[in-house]
Each structure stands twice: as C-alpha cells, then as structure tokens.
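Trainee: A predicted structure for the sequence below; I have some questions about it.
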Amino acid sequence: MTDEQPRRTTHGTTSTPTGTPDSGSAPLDPPRTGAGGELRAAADAVLARLVGAPAGEARLREDQWSAIEALVAHGRRALVVQRTGWGKSAVYFVATALLRERGVGPTVIVSPLLALMRNQVEAAARAGIHARTINSSNSEEWETIQAEVTAGEVDVLLVSPERLNNPDFRDRVLPELAAATGLLVVDEAHCISDWGHDFRPDYRRLRTMLADLPPGVPVLATTATANARVTADVAEQLGTGAGTDALVLRGPLDRESLSLGVLRLPDAAHRMAWLADHLDELPGSGIIYTLTVAAAEEVTAFLRQCGHTVASYTGKTENADRQQAEEDLLANRVKALVATSALGMGFDKPDLGFVVHLGSPSSPIAYYQQVGRAGRGVEHAEVLLLPGKEDQAIWEYFASIAFPPEEQVRRTLDALARSDRPLSLPALEPLVELRRSRLETMLKVLDVDGAVRRVQGGWIATGVPWTYDTERYAWVAKQRETEQQAMRDYVSTTGCRMEFLRRQLDDEGAAPCGRCDSCAGPRFTDTVSPAALDAALGELGRAGVEVEPRKMWPTGLPAVGVELKGRIPAAEQAAPGRALGRLSDIGWGNRLRPILTPQAQDGPVPDDVAKAVVGVLADWAKGPGGWASGRPDAQPRPVGIVTMASRTRPQLIHSLGARIAEIGRLPLLGSVRYSGDVPRAPRSNSAQRLKALDGALTVPPELASELRDAGGPVLLVDDMTETGWTLAVAARMLRRAGAEGVLPLVLAVQA
C-alpha cells in the first residue's frame, strides 16, 4: 500500500490521501536531500522512537509530514481532519520534538478528557518527550508543574479546557503560557464549534489564547469528527489573530477494520439477554455504551451476575475507579467497560475488539466518534448498535437542557448588573430559574461573548452590549433534530452503514465498505436463550430505589424572600423514602415514562405498577431498619396514607394511595393540598422551586386532626420527585401538624 501525494490546500478545501495502516507510519520512500530532507529524516527518527520501531523503519504519512512541515518549518496554523487511528497525535509529538530541538518553548495541548491525557503522557515518554498535565484530578501538583514549566523542564503541557476558564489560570498562568509556548495543539477541535454535535463552551476561550499568541507560533487543531460546516468554522477560528488562512488537511474517514451492524430487538430485556448470551463471541475486549448512568449501572450489575467480567465507567465514577477501569481494559482484565459518553473521546486502546451501543446516540457524528475507539491496531473489530424505544425520550431530555431562552439569559445579566460584588454560582442560582450545571454553561458562553467575566469570588457583568442570537440558536436546535432523524435513518437503512456515516461527515470519497451487515450480510442472530431472557426480565423487573431526604436548605433563600437557611431540623425532616424506579432506567423507567410524560392522560394506576409498588413496600418493610425487620432499632410501622394533591395527575396519585391503603389495611388519611397557584419551574434550581412552594401547600384541618390521632409515621404518596423539595416541604408541614414521621413513596425519580 502506498500513499497518494495529497493536494495541500488552504481553508475550504481538502486533501485526499489514501488510507494506510493505523500505526501512524507509511511504507518507506527514498530519503530526500537538502534542508527539507534533513528535517523529514529527523521527523521520521522521532516517529520511530514514538512507535517503538528500529531507526529507519518508520516513516510518516505524506499528510502527517505536510502538517509537521507547515508547523515546524513555516510556523503555520493547521487543521487536520482524519479518522481515528490515523496518527494525529504523532503529528504533534513529532513537531514538539523538532521544535524543542530548535530551542522553542513547550507545546501546550488542550485535551478534553482525563483518560486521553493519561494515554498521551505515556505515549510522549516513549519518544523521550517529558509531558505533564493540569486537570481537575491533580490539583495538588499544579504549583509544582507550573514551576517545572517555568524552568523549561516540560516539553508538553496538557491542559483540560475547563482550566482555560479558571480565573487564576486565565489571568496568571495563561498569559505566561501564551508568551512562552512553542506550539499550541487543540485536540478534538470540533468542540470549538457550536455548529457541531459536541460543542463545549470552555473551548471558546481558545479564541482569546489564539489572538494573544506571538506572531509565528504554530497552531495545530485535530479531530476525526467534523463535517464541512464544522471544519470551515474551526478553520476560521484558527485564523484568529494570525492574519492568514489555516491549512486544512482532510482525509477519507473510512475505517477498514470496522464491521458495522444493527440488531433491532423487541425490548430492553432482549437487548440485555443478547449481551449476556453473545458477549463472549465478540473479539477481544471492548466498550458497551449506554445513554444514561442508570442504564450503565443496571447493565454492569446484570452482566456480572451472568458471569461476565465488566466494569462501569460513567460521569459519577470516582477518579480512582476510572483509572482502575481503564487499566483493567488496557490489560484485558475485563471483557468490557460499560460506559456513558464520559468515555467518548477519551480512551486509546489500539487492540479494542468491539464497540456495542445499548441505545442510539442522538447524532451519527457522535456515533462515528465513539465507534472509532475500536479496531485501531487490529485487522477486524465488531461494531454493533442495539437501538431502544426509549432513545427518543432520552434525546429529548438532553435537548431540553440546551442554551436557555433569552428571558432567562437577560434575567441572569440583570442580576449580575445589579450586584455590587461578584456573585458565585450558589449566590446567583436563587435569582434565576436555572439549575447549577446549565447556569454555569450559559455563563461560560456569555464570558466568551464578553457580556460577563469570571473573577475571584464569582461572576460580574461587564456592561458590554450582548445580543441573543435567536437565528443561530434556532438553527442549532434544528440541526439537532436533523441529526436525530439521521440516526433513525442509520438504523433503518438498507444501504452501506459506513458509507452512511461518512456522508454525514461530508466525506466526498464515501463508497460501500463491503464489510457491514448491509454489504456482507448480518454476522449475528437476534436469538436469545430463555435462561438469559428470564434473568434479564428479573433484573429489569427488580423494583425499588431509595429516595434520600433533603437535610439542608439551599443557600440564598433569603434573597428570594424565603427565610429558611441551614440544616432542616431532624424533627421536620422526611425519612429516607422509596421509588419504584428511575425514569432514566431501561427497566422500570421504560414502563413509567409513558404514564408520567407531560402529554400522558391522567387515569388510575395500572395494575402492574400498583403490584410492583406493593412489592417495594414489602421489601422496604423487611429490609434493614424496616418496620417488619424484627430489629430493635426498626422504625415504627406506618399508621396511614397521605397523598399529594396534583393538578396534572390527581387520579393516578389518589388511586395509588387508595390501592396501598386497601392492600396494607391502612387508613387513607387525606391529602396535602395546594392553597394557591404553584408556578411550575421544570428543571429549575432548588431555590426557585422552594420559592414557588412557599405558602402554596396546606395541610387541611381535618388531615391535621387525623395525624394527631394516628400516633405514628405516615406514608406520603406522590407520582414522582425531581428536586426532592416538594416532598421535603410537605414532610415538614406534616411533621409540624402532628405526624410522628413521614416516609415518602413515589413512582419515579427523575434523574
């Protein structure tokens, strides 16, 4: 196999080298002579060290060399769009070694995920390059690392994009880095563009750094997942402050080692049973992606029960556990990591043998990126998608937490403008109807736009005029819908699946691959064994999730007129409660979602749901500390049922309370009622939810009388809980009215 000579062009066009092995090197050509030949020979020598090859037996691909030559010899800015495994990291490590030999400053690599950083530090060491990283997991080392950088002891500094928006780092460290850096690398550069599937506002801070770089400092941006529009946007941003267009090197995105397929199974139980039956048939070790944390935890527990060695990897996994999981997969001590997108771009295992998706990502581009983890150093890897009926609902949830409407943005800007001091997130949160994570993301966007600034102690308004780009945000939302439809089309297509993905990325050379299930026929059957299906049904049918009570009032309530703060007195707290399931589960979540969606028609509780709730109560009663556990410290048995009033699902909640009362032979004591309008603030923050609840609930006199006479704790029944504050406020009122305890019982937790 030989490389074609690429067409080297500037922003807006592409190069077209053929695919070569994923080692990052190409077959040997006769050595060049002259200065350019000497530089090429030196570059190939660094590559040999990087890949562990004998001197003279590794050679860069032509596009790799083109990028390195542009960076090292000409100080240019370049964007490399190439498939995963092509060898993009070789470009910046080889360029770093050559530039350091010329006496320039260290390379700064902005890299998005910790696992990828760890891989890159190890890879750099093989080439004799001393790399260090600054990220959220090693804050105790930051001062030492910064001192090493100042002393010239560090060749490569890897920085997480979040660091760029930290006030101390931005104001004190970043200017020094911009002045001293010899090469700036932006890894996973598609994150810069909000036209793309994985826009991250922290990346937009790079515009400032790009503009502040001294003239002639080279910049390299790399990605495997950018369509034509994202490529043009990133290339345009790369030109910031440079006065010239960026060099764009774009290659074909086919992955010759990947065999793509789709298996459409009836439900979540069949998908889990299929995994249990067929996981060992998949080559080597790999990744099983799920759409939610709850699903990852469910699948991990089930597969372990079936005898498979797997580990969970999600955004909630502790850093030490993440590192252990990565090491176990790298060493093939586990068959698979069951992961959310927290692992998405951040793992480098050349011999990864398979990627299975239990549920469809919302974008074919995101899907291509994740499956690109497999088959980088092996001839064949299996890629399989098992779509689910719940996928659309999960997509809609994540779409609902996108950039806020203009009214909420303006309210935030007004709150900052009125303040005579910086406002921290906890101080600002009560003043706006946004949850912490969404508020922080919005502020980062406003920061880059110049409307706000993060300083020590919080955020301030700059007074710079700001315009809500309605047209752009609407276009991005529409683009998300288009991507979702494309993902549905990928599932149903009868054409080549790799060609489909490549066309989604505007890969002009897309053609049938000859390997996917459409081209070569299915490689897996949809059969599952009765034993595995029974086990999966049992696992998914297992009901019961603990509902932790609220114990502290949120900060900042006096700012919204609610005079509560500090710890909720123990005598006014709810006890730990129970839910039938989480809405994000693939078990009970799938069953509960249709009856709890805002569009669902109200009606009596379904029989299977009521039966399952009774089972949860029985397990609760017999569990540790339960009233039927027989332990000396067991809590008292509930003496009655209280329901929450509801304007949207009154029949559902009342019928659930009545069924529990009938089966448990408990009196239905009454309902906590609304005394006025309660503005619904969906997915709002805690302070705003409490502001809406303040004075809106009431315990009727007749219910208060029943509570005083009952002489024990009560079950408080509601349909679902999201923030936990409705249950907390109702429990406080019931305790004050005479209830000796309040045990919340809900159908679902929104999490």
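Mentor: Here it is on my side, so go on. Owing to the predicted nature of the structure, the values given are computational and were not obtained by experimental measurement. Numbering: from 1, shown residues only.

Trainee: can we go C-alpha only for contacts and neighbour counts from here?
Mentor: Noted.

Trainee: ok, and what's touching whichever strand or helix holds Leu707?
Mentor: Per DSSP states H and E, Leu707 falls inside helix 701-710. Helix 701-710 has contacts (Cα atoms under 8 Å, 6 or more residues apart in numbering) with Val639, Gly640, Leu669, Gly670, Ser671, Leu734, Ala737, Gly738, Ala739.

Trainee: one more structure, for comparison:
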Amino acid sequence: MNDTSDAGPGTLRASADAVLARLVGAPAGSARLREDQWRAIEALVEHRRRALVVQRTGWGKSAVYFVATSLLRERGSGPTVIVSPLLALMRNQVEAAARAGVHARSINSANTEEWDEIQQEIADGRVDVLLVSPERLNNPDFRDQVLPRLAAATGLLVVDEAHCISDWGHDFRPDYRRLRTMLAELPAGVPVLATTATANARVTADVAEQLGTGAGSDALVLRGPLDRESLSLGVLRLPDAAHRLGWLGDHLGELPGSGIIYTLTVAAAEEVAAHLRRCGHTVASYTGRTEDADRRQAEEDLLANRVKALIATSALGMGFDKPDLGFVVHLGSPSSPIAYYQQVGRAGRGVAHAEVLLLPGREDEAIWQYFASVAFPPEEQVRRTLDVLAGAGRPLSLPALEPLVELRRSRLETMLKVLDVDGAVRRVKGGWVSTGEPWSYDAERYAWVARQRAEEQQAMRDYATTGGCRMEFLRRRLDDEAAAPCGRCDNCAGPRFDAKVSAAALDAARGELGRPGVEVEPRRMWPTGLAAVGVDLKGRIPAGELSWSGRALGRLSDIGWGNRLRPLLSPGAPDAPVPDDVVEAVVRVLADWARGPGGWASGEPDAPGRPAGVVTVASRSRPQLVESLGRRIAEVGRMPLLGSVGQVPEAAEARLSRTNSAQRVVGLHRALTVPPELAGELAAAGGPVLLVDDLSDTGWTLAVAARLLRRAGAEGVFPLVLAVQG
C-alpha cells in the first residue's frame, strides 16, 4: 500500500475510497464513501478523535472502521481492537476485513486452541484487526496479561453494538463496561469509534458519557435518520399458535428470497423448524443451544441461499451480514421496539424490497415476564453475596458461591459482573473476591430501568395495534427527529398478506402443536459445595440412587402444549383436579414412552420392567392437581397408587429456594421424606415406579425424590411431569 502519512485531505479521501472499493469488491475508482462515513474516518485518521456513530443497519458502519484501520496501519499505527458481541458478527467481520486487504483475527470462546498462535501474530505485527468478545475483557489472564500490552499498542479501539454498554439499552451486557478501564489505559491520541444502529436519545447520551464522547469532549457524534426504504413492515394477527404455524407452512414460499424467522425461546425455534421441515421447507434452527459447528453451517447455508430460512432466537440478533436477506418474520413479539428494530434491520440491506412481518401470540407476555424476573437482584441478596465474599478469605467460584447465596447461577454471574465494574468485587484466578471498597445500591436507577422495560412492553403492544405508520412508530421510539410516514407498511399502503390458512396446513400445525411428550433428562451430578452447608452429597449420583430418563407433556415455553399448561401452572392459578384433555394427552405420552426405544414395552432385551405403581410428590401449591393426576394415571394403567413422597413436619411451612441448584438441593434434602407406609408399599410392589409431579423447573425435586425412593426399595424411578421449564 502507498504511505499516506503526509497526504493532504484530498489524497487521504482518495485512499479511503480505494479501500472501500476493495471492501465491496468494486472496480477501482467506482466506489465513494458517504459524506458521514468520510467525516468519521477523517476524524479518526487525520485528527485522532473519538467518534460515536448512530446509524441504521446497512448504513456502512463496518466500512468506517475497516477503511480507518487500513489508513492508520499505512501510517504505522498499531492494530485495531474491535469489541464485538456475537460469534456470527465476528465471523462476518473477519471475512469483510479480508476483502479490504486487512488481516483480522478473533479471540473468543469458540477458538481457544488458537489463542496462543493469535497472540504471537499480534506480537509479530501481523494482525491488523483483533476482534474480542466483551467477556474476554474480564478474563483474569486476558485482563492482566494481554489487555495492558494490547492497550499500549492499539492504533484504534472500536466498540461495536455500543448500545450494550448502557443498561437503558435493550441488550445490556455488564462486560462491556470493562471498556472504561481500557479507555483509561489507552495512550494519548489513540482514536476511539463506537457504533450502533439501535439507540434512542437516552442510550446515546449514556454511551457517549461512558466512552468519553459526550458533552464537553472533543468528539464527533454522527446520528442519522433511521428509515430503511427497502423494508415493508406488517403485522398479522392470527387466532392462535396453530394458525400462526399453519400460516408459515402455507406462505413461507411466497416470501422473497431467504430470510430469518425469529422466535422468543429455544423450544419454539426447534418446534417451528421441525414443523416447517415436515411441510417440505428447507430450514434450520439457530439458538443458544446450537453447537458452534452447526451454527457455522447454518450461517453458510443462509448466506448461500441453500435454506429458505433460519429459525432463530436472538442468538442471531446483531451483526449477521447478508445484504440480500429478503424477509424477517417474528413468530412472537420481542419485548422492546428497539430490539425489534435491530432484528428487522437484518433484512433488505442490499435489495430494493424486503418483507418484515410480526405474528404476535398469546404466550408473548408470559415470556416477557420470565425474562424480566432475572433483573438485578434486591439489595439484601447483593449484600449477602458481598458479605460471603468478604468473609471467605479466598476466591470463591460460582459453584462455591451458589450454596451460600440464594441466586440462580446466571443471575449471580451477571450481578457479580456489575459489582466488578462498580469496583466492589474482582474476578481473579479461582473465582471472585471482595475488594472491600464501599458500594451503594442504586435502587432508584434499577427501579427506573424496570419502569423503562414496562414502557417498552407497552410500546410493542401499541405497535401491534396501531393504525398509523409502523416505520414512523419505530423511528419515534428511537428518537429519530426525521420520523415520518413511510408509505410502505401495511397501514400506509394496505396489507400485502391475508390471514387465510388452508385446512390442510391448519390440521398439520395442530397435529404438530398437539403432539405431546418431551424427554426429561435426569440430573446426574450433585451441585458442588454442598458440604459447606452440611449436606453430604457430592460428585456423580450413584447408579442405585439415580432416576431414569423421564417424560413431560410439554415445555412451558412451547407454543403448543405450553399455551395449554401455563394457565394451569402459573403461580396464581387455582388448584383443581387435572382436566380430562390433559389426562388423555399424558396417557398418549405414556403409551409412546412405553413402546419407544428403551421403554418397558419395547421388547428390547434390556428393557426396564413395567412400572409396578404410581408415586406422587406431595404439593403445597397444587395438591388437587398432582393427586388427581397420579390417581388418574394409576387407574388407566391398572396400577396401584402407592402414596406420596412427603415433607417432614418442620419443613412443611418452609419456603423451598428456587434460586440456584445448591440452595434448591439443600432445601429438598432437608424437606422431603418417604413415609414408612410408602416404604412398605414399595417393598410389596417389587418393581420400578412412576414418580408423578406437576412441574419440573430445575430437575432437583425429581432427583432428590428418586434418590429417596431408590434407597427405600424402589427398583427404578420413571419421572413423569406435566411440564418442564424452558
């Protein structure tokens, strides 16, 4: 490349346009940066300033940092560090960089075997761009050994999807706040670029303040209009989940090109993908449970138009770059218009027309409530965690902390990351330690964030029902001052799709959603750290105390049986005998289970024996439901109802913790018991038993009850529940 270190503005602009041409694969001299792209690049390269760019998806934010990187490297600057939130986004960025002649590498959870090699390439000056996940910034080895050297050598710091820094944003990630430490350690004159497509005025101000690009700083803030002229927005309100699934089966082939169908849960994504494949559509699922190799294959298949659609959760939310993506459909409404705008922005980046369709469902609000329940914990739980760390005298890992605090592991980890950023704790080798620094609980801020979330949910209800322009609605929620009617959405130009579903498609969808049965995998390992709270359980659960694989009628997050079971099992639901339709479905589950692989009626040589009786788990919240379910199953199966795993009297009024595995097991270990009369029935039955309960949210009730039953003489335990969480 030519040295542009002494070039004037005209020469620098020409060099920038030349890099752009390589990036987009255009002939030399045929590509030209947008004026705002050029303004950002000039600020970064010529003036070494900080810049915040808030522009719509497809505007070309990545072009800014790749062109700037190329020009800065020509001037002798160190490598660009891009903090990027998703593996799919990283892979797109590495490929785009190569087109511009920029050598990019990434350090993330999927390529740990390459880290040493990459760090050596960085030391040798062979890496132009290093992409790191925000989680890397607080890995002790990376933070203490790699990050200081990286900060000293960095030529440009890029914070991609910068709305993640702000807890006002829709996708707050506390690890992003580690960037404040890196910013403080950057040498003077190192430019910083923050980019996002999904930030309203409040989020923009918060990000600007944290990155030093706010009021009073010598920074460039570029905020453009957020209209996407290629997108045609629409909402299709259908009676129920079967009609929505049937509509997709009928009409997916009519949507332009290939695209993405978003669902709110992993279970729904897998369910929808299975159904659409049975309908003859070529689709693949893409969720947080998908293995990395399968994710890569799914991305490649969509990019190459080998699939009609990926059925995805928000795991495919940010940065996936397919310019000709023809449609985005949401089967279920996200809880935030900002999140919705960000996801629909995947479509229509390089085509003149793309369809965006929302199919809201009854289950959406229950799913919103679940995700809202994992917000920042109350102050007493935070203080308890700080006290435990302060008194430990050594680092405590998450598994070691769990038995001592009442927080589920994912929520505990997020809380610790926030406390780490606030300076109250620190992650070190071996776990977490208290710093001893004073810390205050910002109750007002957390309450305000919760109110903001509630307002966003209401905005999504309003979006689905508005008679006004849908694009204008979203742009106003993003504080876009140029918001105006688009003339393209279903309210501006009239609906483009009708709600008709063929009888065959509706029957097929009802069959899919009505198909009962979910495997319930047994817990095989006790949580760590139980000895610290006086419970002598550890390691692998012995084979003689283990439950066998079980079954559930459905998942609460299903769009099929989940919709039927949620009203029965919600916290405020009245207790009543099990409904007949639910019993009939459970019987079908039992029949399929018995005849299936490994079932007691499969005829296989090593098949377990037929259940010799039914045992229920005594329930305080739904005793009629559980007892009637056990009794009905016993009657249909011509088996005796042997009794119930009960609770010791002193534990009858105690609240069983549901916050994390260790606390849950401690409570269950102390509370559950096999009454003497049930032990006698087990001995007389002389075979395995069906263990019946209403809901399995963690699997530990089944594991502890099965252990007790096996130790009391049951030859085996088949767990059977109405629903599993998740």
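Mentor: All right, it came through fine. Just so you know, these numbers come straight off a predicted model, no measurement behind them.

Trainee: rewinding a little: going through the contacts of helix 701-710 of structure 1, which ones are buried?
Mentor: The neighbour count (16 or more other Cα atoms under 10 Å) marks Val639, Gly640, Leu669, Gly670, Ser671, Leu734, Ala737, Gly738, Ala739 as buried among these.

Trainee: can you list which of those are found in helices?
Mentor: Leu734, Ala737 (DSSP state H).

Trainee: and which of the buried ones among the contacts of helix 701-710 of structure 1 is nearest Thr314 of structure 1?
Mentor: Of all those, Thr314 of structure 1 sits closest to Leu734, with 37.8 Å by Cα to Cα.

Trainee: show me what the closest one aligns to in structure 2.
Mentor: Under the alignment (TM-score structural alignment), Leu734 of structure 1 maps onto Leu709 of structure 2.

Trainee: ditto for Ala634 of structure 1
Mentor: Under the alignment defined by TM-score structural alignment, Ala634 of structure 1 corresponds to Ala607 in structure 2.

Trainee: can you count the residues close to that match?
Mentor: 14 (other Cα atoms under 10 Å).

Trainee: can you pull the contacts of it?
Mentor: The contact partners of Ala607 of structure 2, by Cα under 8 Å, 6+ apart, come to Gly598, Gly599, Trp600, Ala601.

Trainee: of all those, which two lie farthest apart?
Mentor: With Cα to Cα as the measure, no two of the contacts of Ala607 of structure 2 lie farther apart than Gly598 and Ala601, at 8.3 Å.

Trainee: in structure 1, what residues pair with stretch 237-247 of structure 2?
Mentor: Aligned by TM-score structural alignment, stretch 237-247 of structure 2 corresponds to residues 264-274 of structure 1.

Trainee: just put the contacts of Ala607 of structure 2 in a markdown table and tack on secondary structure, neighbour count and distance to Phe142 of structure 2.
Mentor: As requested, the contacts of Ala607 of structure 2 are exported to a markdown table (DSSP: H, G, I helix; E, B strand; the rest coil; neighbours: other Cα atoms under 10 Å; distance: Cα to Cα, whole Å):
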| residue | secondary structure | neighbour count | distance to Phe142 of structure 2 |
| --- | --- | --- | --- |
| Gly598 | coil | 16 | 47 |
| Gly599 | coil | 19 | 49 |
| Trp600 | coil | 17 | 52 |
| Ala601 | coil | 17 | 55 |
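
Trainee: before we move on, the earlier item: and the gap between the match of Leu734 of structure 1 and Glu254 of structure 2?
Mentor: 55 Å (Cα to Cα, to the nearest Å).

Trainee: helices along the stretch 401-550 of structure 2, start to end?
Mentor: Taking DSSP state H, counting those that start in this stretch as the criterion, the stretch 401-550 of structure 2 carries its helices at 409-422, 443-465, 470-477, 490-493, 503-514.

Trainee: deepest in the core, which of the ones you listed is it.
Mentor: When these are scored by mean count of other Cα atoms under 10 Å, the highest mean neighbour count falls to helix 470-477 (a mean of 22).

Trainee: ok, and what's touching it?
Mentor: Helix 470-477 of structure 2 is contacted from outside by 200, 226-227, 233-234, 337-338, 341, 463, 483-486, 489, 491, using Cα under 8 Å, 6+ apart.

Trainee: in structure 2, what residues pair with the helix holding Leu707 of structure 1?
Mentor: Using TM-score structural alignment, helix 701-710 of structure 1 pairs with 676-685 in structure 2.

Trainee: compared with structure 1, how much does the matching stretch deviate?
Mentor: Taking mean Cα distance after the TM-score superposition for structure 1, the mean distance separating stretch 676-685 of structure 2 from the aligned residues in structure 1 is 1.1 Å.
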